[in-house]
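Student: next one to model:
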Amino acid sequence: MTAVPQSATRRRHRRRHHGTHLFLTTMAVMWLVPLLWTLYTALRPKEATDRYGYWSLRGPLNLDNFAAAWEQSGMARYFVNSAIIVVPAVLLTLVLASMMAFAVSRFTWRFNLTLLVMFTAGNMLPPQVLAAPLFEMFKRTPLPYSISASGSLLETYYAVIAVEVAFQTGFCTFVLSNYMKALPGELTEAALVDGAGVWRQYARIILPLCRPALAAVGTLEVIWLYNDFFWPLLFIHNGDRLPVTTAVNNLQGQFLQDYNLIAAGATLTVIPVLVVYLLLQRHFVAGLTLGASKG
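Tutor: Predicted coordinates:
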């Protein structure tokens, strides 16, 4: 039997992946071109755009649009509002989802699979279907006027946080339960023999091993909740309490649109999620690639 040279095998392997590399390169360019052009538009003065056109590469570049967007939109206040919503919502989602995932993945009980399917199926329901019922329910839920100016759950961060947690817990439970199922069952069995209760197994054994998965899911949740525009706009009508996704809307004029200024404001809103991704990048990539070499 004739042996195939290793060099020929490598060449065949490279040719096999040419199509994949071409597809990935094309998709990367399609994603990057709009982002880079938005950044370029934000750096151009409006006078240069009016003179040379939007598709021209002529004209000076500066940071004046960023300073103007920051001041005119009141973006500092909106960043704080987004943090008030996103931080507790993400933490609550991860805590509740990890508890639920631990229960359905590490223990066998009667409604184990049924409950997991219900949590997952909840994500299939369009949010717009529940908009009117949730609005009426929160409107009729009384709160002291010292907490809410409306005397109900409306106009409060609690309403937005509650809905975000409810909608995102199902997805996180599904992802974390699949990861926990891949952990060896001997870990919890040995802990049980040593006298560790359920809470100790969850907090001291399983949860530390789920750090990559929690980082990956947490990064996605920060991005999704930070970019959410629908629920805050539905439940909060006070402009001082709206998140940063609405700050760009303040840059739109009634009779004239300064698209360079709007591009600068949109670029500024990306910075927090970009920082979060860069900080958790190593854990995020590890969480996405777990189990890729198994099977």
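
Student: C-alpha from now on. contacts and neighbour counts both.
Tutor: Will do.

Student: which residues sit against the helix or strand encompassing residue 173?
Tutor: Secondary structure assignment for residue 173, by DSSP states H and E: helix 157-181. For helix 157-181, contacts defined as C-alpha atoms under 8 Å, 6 or more residues apart in numbering pick out 84-86, 88-90, 92-94, 96-98, 100-102, 104-106, 116, 119-123, 138, 153, 206, 210, 213-214, 217, 221, 225, 231-232, 235-236.

Student: same deal with stretch 228-237?
Tutor: 131, 135, 154-157, 159-160, 163-164, 242-243, 245-246.

Student: and if you look at stretch 94-114?
Tutor: Contacting residues not belonging to stretch 94-114 are listed as 115-116, 169-170, 172-174, 176-178, 180-181, 185, 202, 206-207, 214, 218 [C-alpha under 8 Å, 6+ apart].

Student: quick one: buried ones out of those?
Tutor: Among those, those buried by neighbour count (16 or more other C-alpha atoms under 10 Å) are 116, 169-170, 172-174, 176-177, 180, 202, 206-207, 214, 218.

Student: just those now: which is nearest residue 39?
Tutor: When these are ranked by distance to residue 39 (C-alpha to C-alpha), residue 218 comes first, at 26.9 Å.

Student: before we move on, the earlier item: what's the most distant pair in the contacts of stretch 228-237?
Tutor: Pairwise distances across these (C-alpha to C-alpha) peak at 20.5 Å, for the pair 135 and 245.

Student: would you do the same for the sequence below? I want to compare the two.
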Amino acid sequence: MFPTPIERTPRIVRVVYHLAVPLVLLLWLLPMIAILVTSLRGNQDIIAGNYWGWPREFRMVQNYAEVFNPARSPMVRYFVNSLVITIPSVCMAIFFSAMAGYTLAIHRFRGRILLYALFIAGNFVPFQILMIPVRTIFGNLGLLDTLRALIIFHTSFQIGFATFFLRNFIADLPISLVESARMEGASEMGVFFRVILPLIRPALASLGVLLFTFVWNDFFWALTLVQSDAARPVTFGLQALRGQWSIAWNLISAGSVVAALPSVLVFFVLQRQFIAGLTFGGVKE
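Tutor: Next up, the predicted model:
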């Protein structure tokens, strides 16, 4: 069996493994710990260069209150904008991708494999080369600097990966379930909503967590399609926390923690479904 379970490896390998795991985990968490601790520091710590030492002054309440201070930055508006962009984009991308995945997995028609290959190929296109065409298209449609532009773009951009993701889960379902529903008189939409969607609920939850993280953390396309505060998401709005003459790293760190919280909360709320979705179809009877 490969890989060999750690319990069956030589003793020296187990010792190295148990020593390396905490070290690697600490190195991976170190930047996040640094940001979290910096968000608690006072400005004097930053000026004095105390970036890694224990904070001499804790200003957690003041820093996080300053992040949402309207006189300093419209952070509340940015936060609301991110919710308005992310929630519809994720919901529509999952819905359309589930329908496309159902069609590609269940129905047999000419060109099905080619169409599926196009969905896969789209995931390998470097998104940076799309910047000028996307901006030109949205400019011609009069959608630049609007929330609708980011919603439409993220919905269409995520459909390729989401369809590839869901098609594989649906293909693992017993085709007899679909045939039985059809024999009972169910329409194709009835089969999709009453049979397929309930069965792939773990996959939908895991995909929702991934897409929420992708869309919420986007900076590149917000920079490309948005120019004013009216449509800026929270990731792009963090630069508003910079000071006029110096960079307030404690405030930027506090804003970064606030911006990361929704993705973390979504993961913990859907953690069980997320894990079930990742292992769905992994064991064959």
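
Student: re the thing from before, average offset between the helix holding residue 173 of the first structure and the second structure?
Tutor: Taking mean C-alpha distance after the TM-score superposition for the first structure, the mean distance separating helix 157-181 of the first structure from the aligned residues in the second structure is 1.0 Å.

Student: what does that helix correspond to over in the second structure?
Tutor: Mapping helix 157-181 of the first structure onto the second structure (TM-score structural alignment) gives residues 147-171.

Student: map residue 275 of the second structure across to the first structure for me.
Tutor: Counting by TM-score structural alignment, residue 275 of the second structure corresponds to residue 285 in the first structure.

Student: what angle separates the helix or strand hosting residue 214 of the second structure from helix 147-171?
Tutor: Using DSSP H and E, residue 214 of the second structure sits within helix 201-216. With axes from the mean of the first three to the mean of the last three C-alpha atoms, to 10 degrees applied, the angle from helix 201-216 of the second structure to helix 147-171 works out at 150 degrees.

Student: so for helix 201-216 of the second structure, what gets flagged as buried?
Tutor: Residues 202-216 are the ones in helix 201-216 of the second structure that count as buried (16+ other C-alpha under 10 Å).

Student: specify, as a residue range, where the very next helix or strand once past that helix falls in the first structure.
Tutor: Downstream of helix 201-216 of the second structure, the next assigned helix or strand under DSSP H and E is helix 220-225. Matched against the first structure by TM-score structural alignment, helix 220-225 of the second structure falls on residues 230-235.

Student: have a look at how far, on average, the matching stretch is from the second structure.
Tutor: The superposed stretch 230-235 of the first structure is, by mean C-alpha distance after the TM-score superposition for the first structure, a mean 1.6 Å from where its aligned residues fall in the second structure.

Student: check contacts around the spatially closest residue to residue 283 of the first structure that is not a sequence neighbour.
Tutor: Setting aside the residues directly before and after it, residue 283 of the first structure is nearest to residue 212 in space (C-alpha to C-alpha, 6 or more residues apart in numbering), at 4.9 Å. Counting by C-alpha under 8 Å, 6+ apart, residue 212 of the first structure touches 283-284, 286-287.

Student: now the lengthiest helix in the second structure, how far from the centre of its chain.
Tutor: The helix that spans the most residues within the second structure, counting by DSSP state H, is helix 75-106. Using C-alpha atoms, centre = their mean, to the nearest Å, the mean C-alpha position of helix 75-106 of the second structure is found 11 Å from that of the whole chain.

Student: beyond it, next helix or strand please.
Tutor: Scanning forward in sequence from helix 75-106 of the second structure by DSSP H and E, the next helix or strand is helix 112-122.

Student: just give me the mean distance for that next one relative to the first structure.
Tutor: Here the mean offset of helix 112-122 of the second structure against the first structure after fitting is 0.9 Å, by mean C-alpha distance after the TM-score superposition for the first structure.

Student: which residue numbers in the first structure does that helix align to?
Tutor: Here helix 112-122 of the second structure aligns to the first structure at residues 112-122, judged by TM-score structural alignment.

Student: list the buried ones in the matching stretch?
Tutor: Within stretch 112-122 of the first structure, the residues that count as buried by 16+ other C-alpha under 10 Å are 116, 119-120, 122.

Student: need the counterpart of residue 268 of the first structure in the second structure.
Tutor: For residue 268 of the first structure, the aligned position in the second structure is residue 258, judged by TM-score structural alignment.

Student: of the contacts of stretch 228-237 of the first structure, buried ones?
Tutor: Buried among the contacts of stretch 228-237 of the first structure (16+ other C-alpha under 10 Å): 135, 154-157, 159-160, 164, 242-243, 245-246.

Student: how about residue 138 of the first structure, nearest residue that isn't a chain neighbour?
Tutor: Residue nearest to residue 138 of the first structure in three dimensions, not counting chain neighbours: residue 153, with 5.0 Å by C-alpha to C-alpha, 6+ apart.
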